[in-house]
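>>> build me a model:
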Amino acid sequence: MSGFPAVRPRRLRVNPAVRRLVGETRLHPAELVLPVFVREGLSEPHPISSMPGVYQHTRESLRKAAAEAAGLGLGGIMLFGVPAGKDAVGSGATDPQGILNQAVADVRAEVGDDLVVMADLCLDEFTDHGHCGVLTPDGRVDNDATLVRYADMGVALAEAGVHMVGPSGMMDGQVAVVRQALDGKGFQDVSVLAYSAKYASAFYGPFREAVDSSLEGDRRTYQQDPANGEEGLREIEQDLAEGADIVMVKPAMSYLDVVARAVDRFGVPVAAYQISGEYAMIEAAAANGWIDRERAIHESLLSIRRAGASIILTYWATEVATSLRSH
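You can find the predicted model right below:
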């Protein structure tokens, strides 16, 4: 009958099989990285109240989580240490017997090269003031003094067996100094996943609980202004020039435009971190019956992949990988 449309896009949405056939974006376990917290002195895993289903691990439960992640074919595991004691310069970050370095060694012993073992390279979990670097006498973060600590921390993590370090403190020159320190000690094969465009976001709140943060004040003098997209691209460009192997945008949800622009401009692997606040919002809304939890999780991850990120750090990595394997 004339007048009816010849072109009907709905034909390709008619049933699940057709939708699956023409789907443009897919998730795969190898693209997912599981962030985990390991806390010194725990006898059993400790639940994080603001992140239902996420725990501070013991060293033993961490090994089990890593083994599960490797068995599911995840791309990697990102380790965060929660020490029993802190000081002004974050000494625990470079102590070979510190919790993070021990955790790296534990996980490498458990999974070998079957899973990319990553570690957060920053001082905030280890400082009594909670900032990502060393402070000046008047309380400002001293960029260059902090770089010295980052270089030492990178080497300590490499000596513990890490595959990839993640400089996340947003200090100027952090990638260059870490790369130089690693190369100078013979760790040319240790990769750098740079937290290049890390924004001073309001969505980090639950993470503060996860790492028992001691933060005083805020981090707006070194993390990026949420208003600025082009600045994030300049940061990425600088990190690549300094030797970054992979760059990251953090958070993911509110910065998908930065992810997409980075992918289009630089042609390198771009990671995105689906952070604690993103996780907590979906879990809270689902717990109240306001949204379909499984669909919301899947949709949120698809949006990050659709923006172009080839690596996603997400606290749902194990759950989603299990779901993907069962379908």
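>>> CA atoms for contacts and neighbours, from now on please.
OK.
>>> would you say Glu283 is within a strand?
No: with DSSP: H, G, I helix; E, B strand; the rest coil as the criterion, Glu283 is assigned helix and is not in a strand.
>>> now show me the structure for the sequence below, then we'll compare the two:
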Amino acid sequence: MELQFSRHRRLRSSASMRSLVRENHLRTEDFIYPLFILEGEKKRNEVASMPGVYQISMDYLQKEMDEIVSLGIKSVILFGVPTEKDECGGGAFHDHGIVQEATRFIKERFPEIIVVADTCLCEYTSHGHCGVVQGDRVLNDESLDLLARTAVSQAKAGADIIAPSNMMDGFVAAIRAGLDEAGFEEVPIMSYAVKYSSAFYGPFRDAADSTPQFGDRKTYQMDPANRMEAFREAESDVAEGADFLIVKPGMPYLDIVRDMKNTFNLPVVTYNVSGEYSMVKAAAQNGWIDEKKIVMEMLVGMKRAGADLIITYHAKDAARWLKEE
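As a prediction, this is how the structure comes out:
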């Protein structure tokens, strides 16, 4: 009996053949590496829930950046961990705040590195929320001016990209207007356009010391059950002037990454968040998985879903593994 069927295995017959027809590729240039900058001196604290990730003071930044550059990583995103906090998060928009100082340091010594400044208040507020608080409410419109002031101070310090993560309505419009009025029309906005209220952020809150002191962020971050809401959020940010769209978290929301890539003609960024990182690290430390293979499969999955760029704590390891290939 003569069978009629396709010979798909022809294109999988050897490593060279598989490489020849591979559809998606990881590059070190795709990665944005997060850095947590502490105020003070001689501080390099490993985050207990994120093995291999450190909070560092400015005097360790030169060594950290030397390693990042040597690995071929082209971009970093900065988060500040201040020693003092207040009700309005004043440290976020202080001209000599920790992110502003770290930005100046990097741009003076490593001008070719793209510095992305996370633009939020939660690390700087005593209550841990991303905006102005009145009683148990996070006030939307009253928060916008502070976010715009933060973005302008970061741009003045030399940030190449402003990345607002607060999820207040109108935050892109307010920041775009603030930047333009201050003469920073050329500074792009990498909006956390689609940011879900996720349990995967837990370890990050240890790293950034940004756990809310009351309630949660469900009134401003998105419900994980919703898909169509992502289109509404992204459409608003595009109309308000966003230049990049971030989907956060990564792995549980790859359908949303594909939606964004199919719908908008802007670079799409996936944030491979702390909980995803920590689960892989914990399993690897227990010998349950092959860390390199798992990480590279996760990252290429994000690329396949439509991510142009990936914010990931795995960036340094992945860069080393790519050099070995």
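>>> drop the TM-score for these two in here.
Counting by TM-score structural alignment, normalised by the length of the second structure, the TM-score of this superposition works out to 0.97. Behind it: 324 aligned residues with a CA RMSD of 1.3 Å.
>>> output the residue interval of the first structure matched by the longest helix along the second structure.
For the second structure, the helix with the greatest residue count under DSSP state H is helix 141-157. Under TM-score structural alignment, the match for helix 141-157 of the second structure in the first structure covers residues 144-160.
>>> by how much does the matching stretch deviate from the second structure on average?
Superposed on the second structure, stretch 144-160 of the first structure shows a mean distance to its aligned partners of 0.6 Å (mean CA distance after the TM-score superposition for the first structure).
>>> contacts for that stretch, please.
By CA atoms under 8 Å, 6 or more residues apart in numbering, the residues outside stretch 144-160 of the first structure that reach it are 89, 93-96, 101-102, 104-105, 119, 121-123, 133-134, 165, 167, 171, 173-174, 177-178, 181-182, 185, 187, 190.
>>> same question, stretch 162-173 of the first structure
When contacts are taken as CA under 8 Å, 6+ apart, the neighbours of stretch 162-173 of the first structure outside the stretch itself are 104-105, 108, 116-123, 132-133, 143, 146-147, 150, 154, 157, 174-175, 189-196, 198, 222-223, 239, 242.
>>> show me the strands in the stretch 151-300 of the first structure, by range?
Defined through DSSP state E, counting those that start in this stretch, the strands belonging to the stretch 151-300 of the first structure, from first to last, are 164-167, 191-198, 246-250, 270-273.
>>> Throw these into a markdown table and include distance to Arg10 of the first structure and mean neighbour count, thanks.
Converted to a markdown table, the strands of the stretch 151-300 of the first structure look like this (distance: least, CA to CA, whole Å; neighbours: other CA atoms under 10 Å):
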| stretch | distance to Arg10 of the first structure | mean neighbour count |
| --- | --- | --- |
| strand 164-167 | 44 | 26 |
| strand 191-198 | 39 | 27 |
| strand 246-250 | 35 | 25 |
| strand 270-273 | 32 | 26 |
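>>> number of nearby residues for Pro252 of the second structure?
As a burial measure, Pro252 of the second structure scores 14 neighbours (other CA atoms under 10 Å).
>>> that one matches what in the first structure?
Here Pro252 of the second structure is matched to Ser254 in the first structure, going by TM-score structural alignment.
>>> what about the helices in the stretch 201-327 of the first structure?
Under the criterion DSSP state H, counting those that start in this stretch, the stretch 201-327 of the first structure contains helices at 205-210, 230-241, 256-266, 276-287, 293-307, 317-326.
>>> which among those is found nearest to Arg10 of the first structure?
Distances from Arg10 of the first structure to each of the helices of the stretch 201-327 of the first structure were compared using CA to CA; the minimum, 20.1 Å, belongs to helix 293-307.
>>> mean per-residue distance, the closest one versus the second structure.
Superposed on the second structure, helix 293-307 of the first structure shows a mean distance to its aligned partners of 0.5 Å (mean CA distance after the TM-score superposition for the first structure).
>>> what lies in contact with stretch 92-104 of the first structure?
With CA under 8 Å, 6+ apart as the test, stretch 92-104 of the first structure has contacts from 38-40, 59, 62, 79-83, 85-86, 117-119, 122-123, 126, 152-153, 156-157, 160-162.
>>> looking at those residues, which are in helices?
When the contacts of stretch 92-104 of the first structure are checked against helices using DSSP H, the ones located there are Arg59, Leu62, Asp152, Met153, Ala156, Leu157, Ala160.
>>> adding distance to Ala262 of the first structure and neighbour count, write those out as CSV.
Shown next, in CSV, are those (distance: CA to CA, whole Å; neighbours: other CA atoms under 10 Å):
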residue, distance to Ala262 of the first structure, neighbour count
Arg59, 36, 25
Leu62, 33, 23
Asp152, 30, 18
Met153, 28, 29
Ala156, 31, 20
Leu157, 28, 29
Ala160, 32, 20
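>>> the residues you listed: which two are farthest apart?
Spatially, the most separated pair among those is Leu62 and Asp152, at 24.5 Å (CA to CA).
>>> TSV please, covering the helices of the stretch 201-327 of the first structure and showing distance to Ala70 of the first structure and mean neighbour count.
Shown next, in TSV, are these (distance: least, CA to CA, whole Å; neighbours: other CA under 10 Å):
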stretch	distance to Ala70 of the first structure	mean neighbour count
helix 205-210	23	18
helix 230-241	29	18
helix 256-266	27	19
helix 276-287	22	18
helix 293-307	20	17
helix 317-326	10	16
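>>> contact partners for the match of Pro252 of the second structure?
When contacts are counted by CA under 8 Å, 6+ apart, Ser254 of the first structure touches no other residue.
>>> how far away is Ile175 of the second structure from Ala208 of the second structure?
The spacing between Ile175 of the second structure and Ala208 of the second structure, counted by CA to CA, to the nearest Å, is 23 Å.
>>> I should have written Arg10 of the second structure there, sorry.
On the measure of CA to CA, Arg10 of the second structure and Ala208 of the second structure end up 50 Å apart.
>>> between these two, which one's more packed in?
Ala208 (21 against 10).
>>> distance of the aligned partner of the more buried one in the first structure from Tyr204 of the first structure?
Aligned against the first structure by TM-score structural alignment, Ala208 of the second structure finds its counterpart in Val211. Distance, Val211 of the first structure to Tyr204 of the first structure, using CA to CA: 11 Å.
>>> appreciated, that's everything.
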